[in-house]
Structures are given as structure tokens and as C-alpha cells.
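Q: Sequence first, then the predicted structure, then my questions.
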Amino acid sequence: MLHYAVVFFVIALIAALFGFGGIAASAVGIGKILFVVFLVLAVASYLFGFIKRG
């Protein structure tokens, strides 16, 4: 998930560099969503692992 979020942020930077504002905004939105999903899954995985061991 984090890999895809970074890829979309790079796509957004390249699109913004070439002046494609709409594509850049869309890529940033997708990147933000993927990053939030990654954070939620990472925290859930950490908590479930901590509960299982404890």
C-alpha cells in the first residue's frame, strides 16, 4: 500500500511539473487515500500482534 501511495505522489509531482493540474490533483487524492488505508492497516496489524503476544 505504501508503495502505491508513493507512486501516486510521484505521478502527481511529475504531472504538476508539466502543468497537468487536474491529473496532479487526482493523483494526490488517490495517494492520500492509499496512505490513510496503509496507516489504518499498519496500526491494526500492530495492535492485533501486540494483543496476540500479550
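A: Looks like it arrived, so ask away.
Q: Every contact and neighbour count from this point should use C-alpha atoms.
A: OK.
Q: so residue 2 touches residue 36, yeah?
A: No: shown here, residue 2 and residue 36 do not form a contact pair, counting by CA atoms under 8 Å, at 9.4 Å.
Q: can you pull out the helices in the chain?
A: 2-17, 21-53 (DSSP state H).
Q: take the one below as the second:
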Amino acid sequence: MVNLIWTVVVVLVILWLLGFSIHIGGTLIHLLLVLALIGIVYNLLIGRRII
């Protein structure tokens, strides 16, 4: 599950960078960045829980 979250985060960041450099998408670019940041924070919080 953790690998899946990191994969989604990496894909979102790559799409954000592509959209930002090509200047398409407008608000969608920033939405992708926010989703990637939420994924990173979620992974950091969940990853620290060792039961």
C-alpha cells in the first residue's frame, strides 16, 4: 500500500511539472500539486505507525 501511495505521488508531481512547463491546465496544475503534497503528508504520518 505504501508503494502505491508513493507511485501516485510521483505521477502527480511529474504531471504537475509537465503541466507547469507547458503552461496548460491552469487550476488543474495547482490541484495536482496539492494532491501530491497531501499524499506525501499522509504517507509520512501513516509510515510512522509501527504496530
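A: Received the coordinates, thanks. Everything numeric in this text was worked out from a predicted model, so none of it was measured.
Q: before we move on, back to that, tell me the most buried of the helices of structure 1?
A: helix 2-17 (a mean of 17; mean count of other CA atoms under 10 Å).
Q: Structure 2: matching residues for that helix?
A: The aligned range for helix 2-17 of structure 1 in structure 2 is 6-21, by TM-score structural alignment.
Q: quick one: that stretch to structure 1 mean distance?
A: When structure 1 is overlaid, stretch 6-21 of structure 2 sits 0.7 Å from its aligned residues on average, using mean CA distance after the TM-score superposition for structure 1.
Q: Find the centremost residue of structure 1, please.
A: residue 35 (2.5 Å; CA atoms, centre = their mean).
Q: Tell me which residue of structure 2 matches up with that one.
A: Aligned partner of residue 35 of structure 1 by TM-score structural alignment: residue 40.
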